[in-house]
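Colleague: Sequence and computational prediction follow.
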Amino acid sequence: MPLIGLQKSLWLVAIATSCWIVWLSRNGIVFEMLVTTIDALLFHPKMRVLMWARVIHNECIFSESDWWSSPVKCIVGGRSMRTRDLVWDPPPMGRIKFNVAGFVMNEIAACGGVLRDDKGVVSALFSGSCTARALEMAALMAIKEAAKMVIDLIRTELVPLIVECNSSTILDWLKYSCLRLWSFRNLFVNIEGSLRRMAEVRIEVTNQGKNGVAKALAKVGLSRNTLFRAYW
């Protein structure tokens, strides 16, 4: 498909998705007395457009980190070995996966994450600044928030969970307590307390390309004073 044709198609998908989200939000307000924020109306369409675009244009690879800032630039070509590292890996059937990331710029830290099932359907996300002093601490706070959302909001403690980040250091800290920094002890206690409430949890490491949405949400979070959470 020519680039101009693909651009037009993505634009139409974006319009249809935005109208659909507004319609669902309107019905929620009228019939269920739900409250919808502007943040939710901005975040939800972007996530749904990505999922719909993948279904419609399954011959294309979408770089998730670029999708959040520039949907047109995120298209990197057809499916090949070269671009496979940019594709998010779904969890095994019956499991859910929470991709998380931390981000630090000019001594300001933020974290972000997105929860998806084995079909790639998004059910929760978060984005916002955090009181972290380093990138590793921001990533740990993202894991802490992911576990909290699964327990408090999603109510799926019995569903096997995979938490994926792009830091092997974080994985080593969670596996071997002797490697942990003493200053992070309270954070580890909080994380482990939440993880013990779940039936099965795996912490895994992935590359930055496959963790694109989480990293993009963390970057967006730099401009937020509070943590934005959404689930549906």
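Modeller: Here it is on my side, so go on. Residues are numbered from 1 along each chain as shown.
Colleague: all contacts plus neighbour counts: C-alpha atoms, from now on.
Modeller: OK.
Colleague: What's the local residue count around Gly102?
Modeller: 34 (other C-alpha atoms under 10 Å).
Colleague: Surely it is in a strand?
Modeller: Yes - applying DSSP: H, G, I helix; E, B strand; the rest coil, one finds Gly102 inside a strand.
Colleague: In contact with it, which residues?
Modeller: Applying C-alpha atoms under 8 Å, 6 or more residues apart in numbering, we find Gly102 in contact with 109-112, 135-142, 215, 218.
Colleague: again, but for Val163
Modeller: The contact partners of Val163, by C-alpha under 8 Å, 6+ apart, come to Lys97, Phe98, Asn99, Val100, Ile143, Val201, Arg202, Ile203, Glu204.
Colleague: Select from these the one having the most neighbours.
Modeller: Counting by other C-alpha under 10 Å, top hit in those: Val100 with 33 neighbours.
Colleague: and it, what is it in contact with?
Modeller: Here Val100 is in contact with 111-114, 139, 142-143, 146, 163-165, 211, 214-215 (C-alpha under 8 Å, 6+ apart).
Colleague: Can you tell me how far it is from Phe126?
Modeller: Counting by C-alpha to C-alpha, to the nearest Å, the separation of Val100 from Phe126 is 9 Å.
Colleague: between the two, what contacts are shared?
Modeller: Common contacts of Val100 and Phe126 (C-alpha under 8 Å, 6+ apart): Cys111, Gly112, Gly113, Val114.
Colleague: which of those residues lies closest to Arg224?
Modeller: Lowest distance from Arg224 to the shared contacts of Val100 and Phe126 (C-alpha to C-alpha) belongs to Cys111, with 10.6 Å.
Colleague: then this one, side by side with the first:
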Amino acid sequence: MVYSSNECLKFNVYGIVNKDRAGYGGILRDKEGVTRALFSGSVAKNDTDLAEIGTVIVALEVFLAMKWKLNDSLFIELGAIVVFNWCAIKSMRPLSLQATFADIERDIEKVGNVVFSMAEKNRNKMKSSLAIAGINREEMFKAW
């Protein structure tokens, strides 16, 4: 089944570090604030920026798996200014992450138009909760 969206869709994503592990989470909402998808997971590296770039990858994967067709843009709201700069300004991307960003660019082409923005601090408690839960999660959790 293919869904059509005439409305604004926004993924709020977040990465967090706790000792030797990092967790991440994301929540997709429509313009009315209705949750359409969410995910939570962990990575072994304790780097908040790498955890958050992982959220961008998973957000795009989840959106593509939902088979939605956009008439507008998919907004991805980030919590880390460093990751926002990497996504918005190609020249700021570390060389070590070029393959990762090539994958992200391929997924963006499949989605259509993706717009990155910065989240206000502590504005979305759900994404923070998903990221915290992800630290202790052994397997990725995705739902839509």
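Modeller: Alright, I've got the coordinates. Given the structure is predicted, the values throughout are model-derived calculations rather than measurements.
Colleague: Please state their TM-score.
Modeller: Overlay of the two chains. TM-score (TM-score structural alignment, normalised by the length of structure 2): 0.88; 138 aligned residues with a C-alpha RMSD of 1.5 Å.
Colleague: on that earlier part again, CSV for the shared contacts of Val100 and Phe126 of structure 1, including distance to Cys60 of structure 1, neighbour count and secondary structure?
Modeller: Shown next, in CSV, are these (distance: C-alpha to C-alpha, whole Å; neighbours: other C-alpha atoms under 10 Å; DSSP: H, G, I helix; E, B strand; the rest coil):
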residue, distance to Cys60 of structure 1, neighbour count, secondary structure
Cys111, 28, 35, strand
Gly112, 25, 35, strand
Gly113, 24, 31, strand
Val114, 22, 26, strand
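Colleague: so the closest residue to Trp144 of structure 2 other than its chain neighbours, which of the three states?
Modeller: The shortest distance from Trp144 of structure 2 to any non-neighbouring residue, by C-alpha to C-alpha, 6 or more residues apart in numbering, is to Ala37 (4.1 Å). The three-state label for Ala37 of structure 2, taken from three-state DSSP, comes out as strand.
Colleague: Identify the residue of structure 1 aligned to Ala37 of structure 2.
Modeller: When structure 1 is aligned by TM-score structural alignment, Ala37 of structure 2 is paired with Ala124.
Colleague: mind listing what that match touches?
Modeller: With contact taken as C-alpha under 8 Å, 6+ apart, Ala124 of structure 1 is in contact with Val114, Leu115, Arg116, Met149, Ile154, Arg229, Ala230, Tyr231, Trp232.
Colleague: out of the residues you listed, who's nearest Gly28 of structure 1?
Modeller: Distance to Gly28 of structure 1 across those (C-alpha to C-alpha) is lowest for Trp232, with 11.7 Å.
Colleague: circling back to that earlier point, taking the contacts of Ala124 of structure 1, tell me the two that lie furthest apart.
Modeller: Counting by C-alpha to C-alpha, the most remote pair of the contacts of Ala124 of structure 1 is Arg116 and Arg229, 14.6 Å apart.
Colleague: coming back round to it: including distance to Val159 of structure 1, could the shared contacts of Val100 and Phe126 of structure 1 go into TSV?
Modeller: Formatted as TSV, the shared contacts of Val100 and Phe126 of structure 1 follow (distance: C-alpha to C-alpha, whole Å):
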residue	distance to Val159 of structure 1
Cys111	24
Gly112	22
Gly113	18
Val114	16
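Colleague: what's the closest of these to Leu3 of structure 1?
Modeller: Each of these was checked against Leu3 of structure 1 using C-alpha to C-alpha; the closest is Val114, at 28.9 Å.
Colleague: any idea how far the aligned partner of that closest one in structure 2 lies from Asp20 of structure 2?
Modeller: Alignment note (TM-score structural alignment): Val114 of structure 1 maps to Ile27 of structure 2. According to C-alpha to C-alpha, Ile27 of structure 2 and Asp20 of structure 2 sit 24 Å apart.
Colleague: Over to Leu97 of structure 2?
Modeller: Separation of Leu97 of structure 2 from Asp20 of structure 2 (C-alpha to C-alpha) stands at 21 Å.
Colleague: now swap in Met126 of structure 2 and tell me
Modeller: Note on Met126 of structure 2: its distance to Asp20 of structure 2, by C-alpha to C-alpha, is 23 Å.
Colleague: Compare those two and say which is more crowded by neighbours.
Modeller: Met126 (17 against 11).
Colleague: Report the spatially nearest residue to the most centrally placed residue in structure 1, omitting neighbours in sequence.
Modeller: In structure 1, the centroid-proximal residue (C-alpha atoms, centre = their mean) is Val114; its distance is 2.1 Å. Of all residues beyond its chain neighbours, the one nearest Val114 of structure 1 is Leu125 (4.2 Å), with distances taken as C-alpha to C-alpha, 6+ apart.
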